[in-house]
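1. Could you work out the structure for the sequence below:
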Amino acid sequence: MLAMKVIWSFCLIFLFLLCQGEAAAGELYERLTNFPQWEKLTSVRPAMGDLIYPNWMMGSWQVKSTLEDLIAPLAPDIVTPGFEGNRQYLKQPISFQVRFVRETTPHPGLKIIPQTRSKSAVVADRPFNGLNLARAYLGDTVLSVKVDPDSPNRQITFLRGERQLVTIVAARATETTSDGKFITTEVFQQLFKGGERPYFNTVESTTAYRKLAEFNSAIEADQVTAVYLSPQDPDYFKAGSRPVALYRYRLEFIPTEEVPTIP
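-> Predicted coordinates:
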């Protein structure tokens, strides 16, 4: 049960991409609109470099995440471990802090568009954000979070009892709507080590962010996380390409300090 709670806790991902990985116009928007009728992974491209956030994400934020809905599309035949236990989070806000900073030393593979080459990119403070998110759900069971210095797409969460959750970003996509929403998708592989046997799965997180200028630069977001079985799971072929669990969240970002205006 603890393993699945850890895996679910890291389904909350904040994503923005630079230029690579653009989805077909409207594809991600349609995907959110069609919830919960999801049949397979969306169109994505291999992840390269760090995730680049818009300038208005710069600064420190208090985030309130509320699970609005959870669905097991293949129940009762296939229900992932921990799914029923996650009902305790339904309509229960979870709060934690995150921050986004200027990256002065880009990771290998980071692409900067020519017109912004003179400015460093805005990126997530991954160890800070990951640790705060994990502890919001799991408390002091979480010891630390480390990001691979050679790849921002590989993160390890260290837990008590010599357990680890390894998260590897595999692919991403993004699009911008005419009303200013940034919609992103990230697909990542997760490996939980330290139990009786390693546990693998694939997670897809699609999020639409919107800046609320009329509310002191607050941000809101609609997010759907889909969990797919890995080939190592005995029910993998039975599930096919379909998700075995879907979670929908409402996210609210409130600045905890004066957020600088970026020209």
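2. switch to C-alpha atoms for all contacts and neighbour counts from now on
-> Will do.
3. quick one: contacts of stretch 231-246?
-> The contact list for stretch 231-246 (C-alpha atoms under 8 Å, 6 or more residues apart in numbering) reads 36, 38-41, 70-74, 78-80, 83, 200, 224-230.
4. and it, how far apart are its ends?
-> End-to-end distance for stretch 231-246, by C-alpha to C-alpha, to the nearest Å: 19 Å.
5. What residues of that stretch count as buried?
-> The neighbour-count check on stretch 231-246 (16 or more other C-alpha atoms under 10 Å) flags 236, 239, 242, 243, 244, 245, 246 as buried.
6. Let me have those residues in TSV, adding secondary structure and distance to residue 28 as columns.
-> Formatted as TSV, the buried residues of stretch 231-246 follow (DSSP: H, G, I helix; E, B strand; the rest coil; distance: C-alpha to C-alpha, whole Å):
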residue	secondary structure	distance to residue 28
236	helix	25
239	helix	23
242	coil	17
243	coil	16
244	coil	20
245	strand	19
246	strand	16
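7. With distance to residue 97 added, can I get those in CSV?
-> Listed next are the buried residues of stretch 231-246 as CSV, based on distance: C-alpha to C-alpha, whole Å:
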residue, distance to residue 97
236, 36
239, 36
242, 33
243, 30
244, 30
245, 26
246, 25
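8. Closest to residue 59 out of those residues?
-> Closest approach to residue 59 among those (C-alpha to C-alpha): residue 246, at 30.3 Å.
9. State the helix or strand in which the residue lying closest to the closest one once chain neighbours are set aside lies.
-> Spatial nearest neighbour of residue 246, chain neighbours left out: residue 226 (4.6 Å); criterion: C-alpha to C-alpha, 6 or more residues apart in numbering. Element membership for residue 226 (DSSP states H and E) is strand 218-229.
10. What helices and strands are in contact with that strand?
-> strand 199-212, strand 245-255 (3 or more C-alpha pairs under 8 Å, 6 or more residues apart in numbering; DSSP states H and E).
11. and for comparison, fold this next one:
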Amino acid sequence: MVQVPGAWPWAGAGAGGGAWEAGGGMRTWAGGMRAPRLAPGDPIRCRCSVWQAEGVQSHMTRKKLMLHTFALLSAWLASARQSDASDLYKRLEKRDPEALSKPLMPSIVAIPVAEQVYPDWLEGTWDVSCKFSGYLLPVKQLSKEQIMRDVEIPGFQKLSIALLPDVGSSASFQKSFRRRADGKVVEDRQAGFTSLINSYVGSSAVKSVTCTNDRDSIELIPGKTRNAERIELFSSSRDSEAVGDIFVCSDYVRQVTYGLSKQFGVARQVVGEYQHFWTFKKKTDYELTANLLTAAYLQPQDPLFFQAPSKAVVVYSTDYNFRRG
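-> Next up, the predicted model:
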């Protein structure tokens, strides 16, 4: 597994193991929890006021003031993203659960994000095996019982997290990274989602996958799974950094899952938000290891939302082994 210096404070709720019995497609996770290998660090903190940044004049019209403020805010957010990305590895080393909160950007201004770029040594097709390695409930104000009853939390139902279709289970699939025309290496998400979901579901469940820089649309064959017929993924914040043979990246995702409902002619729609934190470590030209931390958040309509409006209420850890196919 990926080794990063430091130690997680894994005391408290979630550290005792036991059964996971939230219902709705849940698995039972027995045994004690093993600490995930890494997590993000301090969140971005704004210490400036956009209203004072350039001495906004009192005679400006309301429209001009709004446009001026929006321009300043957009510029600051873009700068914050660049600064935050440059020290992602250091933040991950801190292993502070408080740092798994939602990024500032998606809640203020929706800025299109570029496709994630990966190091050259990830290029190619890999045979991947993964194994669930533990979970954590970092919000002390919420009891384990309160969280387990909330089946709308991402990960508590199958396919509520597209990259982890059945949290708690193991799987084997293929993952590919290709070189674009500009020479940069990106993930083949279309092939990746198809192989991943089919492996977890246990059959050829994926009908089609359409991808753009910041959106993925996954259509499933009707009847293959009861929890989803179509999945829409929207990415609104990404960071990455390479340090030697280690590459770290994060992706904040809003997932909308459409499926069958009890009401005839009306599709069931479930919205979830979560953030992925990947760490890849190169071992040889033909083998690498990785860890994925997935932080799940509450939606505003959730009764527990105001107790954790921006903090991760559940964190899942999954370990991966990559071998060239």
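12. Report the TM-score for the pair.
-> In this superposition the chains share a TM-score of 0.72, using TM-score structural alignment, normalised by the length of the first structure; 220 aligned residues with a C-alpha RMSD of 3.0 Å.
13. just to revisit the earlier point, look up how far residue 126 of the first structure lies from the residue nearest to residue 246 of the first structure.
-> With the distance defined as C-alpha to C-alpha, residue 226 of the first structure ends up 22 Å from residue 126 of the first structure.
14. Please identify which of the two sits among more neighbours.
-> In this view residue 226 of the first structure and residue 126 are compared by other C-alpha atoms under 10 Å, and residue 226 has more residues nearby, 25 against 17.
15. corresponding residue for the residue nearest to residue 246 of the first structure in the second structure?
-> Alignment note: residue 226 of the first structure maps to residue 295 in the second structure; criterion TM-score structural alignment.
16. Let me know whether that match touches residue 253 as I believe.
-> No. Counting by C-alpha atoms under 8 Å, residue 295 of the second structure does not reach residue 253; the two are 10.3 Å apart.
17. so what sits against both of the two?
-> By C-alpha under 8 Å, 6+ apart, the residues touching both residue 295 of the second structure and residue 253 are 274, 275, 276.
18. could the residues you listed go into TSV alongside distance to residue 175 of the second structure?
-> Listed next are these as TSV, based on distance: C-alpha to C-alpha, whole Å:
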residue	distance to residue 175 of the second structure
274	21
275	20
276	16
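19. what sits against residue 80 of the first structure?
-> 244, 245.
20. Tell me the secondary structure of it, please.
-> Of the three states, residue 80 of the first structure takes coil according to DSSP: H, G, I helix; E, B strand; the rest coil.
21. and it, how far is that from residue 226 of the first structure?
-> Counting by C-alpha to C-alpha, the gap from residue 80 of the first structure to residue 226 of the first structure is 12 Å.
22. The stretch 51-200 of the second structure: helices as residue ranges?
-> Taking DSSP state H, counting those that start in this stretch, the helices of the stretch 51-200 of the second structure run over residues 62-86, 88-93, 104-108, 144-148, 189-201.
23. quick one on the thing from earlier: tilt between the strand holding residue 226 of the first structure and strand 199-212?
-> With axes from the mean of the first three to the mean of the last three C-alpha atoms, to 10 degrees defining the directions, strand 218-229 of the first structure sits at 160 degrees from strand 199-212.
24. what's the mean deviation for strand 218-229 of the first structure versus the second structure?
-> On superposition with the second structure, the mean distance recorded for strand 218-229 of the first structure (mean C-alpha distance after the TM-score superposition for the first structure) is 1.0 Å.
25. how big is the angle separating that strand from strand 245-255?
-> 160 degrees.
26. Which residue in the first structure aligns with residue 317 of the second structure?
-> Correspondence of residue 317 of the second structure to the first structure, assessed by TM-score structural alignment: residue 248.
27. pretty sure that match is in contact with residue 89, am I right?
-> No. Residue 248 of the first structure is not in contact with residue 89 according to C-alpha under 8 Å; the separation is 11.5 Å.
28. And those two? Which one has more around it.
-> Between residue 248 of the first structure and residue 89, residue 248 has the larger neighbour count (other C-alpha under 10 Å), namely 23 against 15.
29. Contact partners for the nearest residue to that one once chain neighbours are set aside?
-> Residue nearest to residue 248 of the first structure in three dimensions, not counting chain neighbours: residue 224, with 4.4 Å by C-alpha to C-alpha, 6+ apart. For residue 224 of the first structure, the contact set (C-alpha under 8 Å, 6+ apart) comprises 32, 205, 206, 207, 246, 247, 248, 249.
30. got a winner among these for most neighbours?
-> residue 207 (29 neighbours).
31. show me the residues around the residue lying closest to it once chain neighbours are set aside that make contact.
-> In space, and not counting its chain neighbours, residue 207 of the first structure is closest to residue 223: 4.2 Å by C-alpha to C-alpha, 6+ apart. Residues counted as contacts of residue 223 of the first structure (C-alpha under 8 Å, 6+ apart) are 205, 206, 207, 208, 248, 249, 250, 251.
32. again, 10 Å this time
-> Taking C-alpha atoms under 10 Å, 6 or more residues apart in numbering as the criterion, residue 223 of the first structure is in contact with 11-14, 32, 65, 67-68, 183-185, 205-209, 247-251.
33. One more: residue 256 of the first structure?
-> With the criterion set at C-alpha under 10 Å, 6+ apart, residue 256 of the first structure makes contact with 59, 60, 61, 62, 63, 97, 98, 99.
34. and if we set it to 8 Å?
-> By C-alpha under 8 Å, 6+ apart, the residues touching residue 256 of the first structure are 60, 61, 62.
35. Make TSV out of the residues you listed and add distance to residue 131 of the first structure.
-> TSV is the format used below for the contacts of residue 256 of the first structure (distance: C-alpha to C-alpha, whole Å):
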residue	distance to residue 131 of the first structure
60	15
61	15
62	14
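36. which one of these is nearest residue 255 of the first structure?
-> The closest of the contacts of residue 256 of the first structure to residue 255 of the first structure turns out to be residue 61 (C-alpha to C-alpha; 4.4 Å).
37. Leaving out chain neighbours, which residue sits closest to that closest one?
-> Per C-alpha to C-alpha, 6+ apart, closest to residue 61 of the first structure is residue 255, 4.4 Å.
38. tally of neighbours for that neighbour?
-> 20.
39. Could you export the helices of the stretch 51-200 of the second structure to CSV, including columns for distance to residue 120 of the second structure?
-> Converted to CSV, the helices of the stretch 51-200 of the second structure look like this (distance: least, C-alpha to C-alpha, whole Å):
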stretch, distance to residue 120 of the second structure
helix 62-86, 19
helix 88-93, 18
helix 104-108, 29
helix 144-148, 41
helix 189-201, 17
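40. Compare those helices and give me the one nearest residue 242 of the second structure.
-> helix 88-93 (8.0 Å).
41. Mean per-residue distance, that closest one versus the first structure.
-> Helix 88-93 of the second structure versus its aligned partner: 4.1 Å mean (mean C-alpha distance after the TM-score superposition for the first structure).
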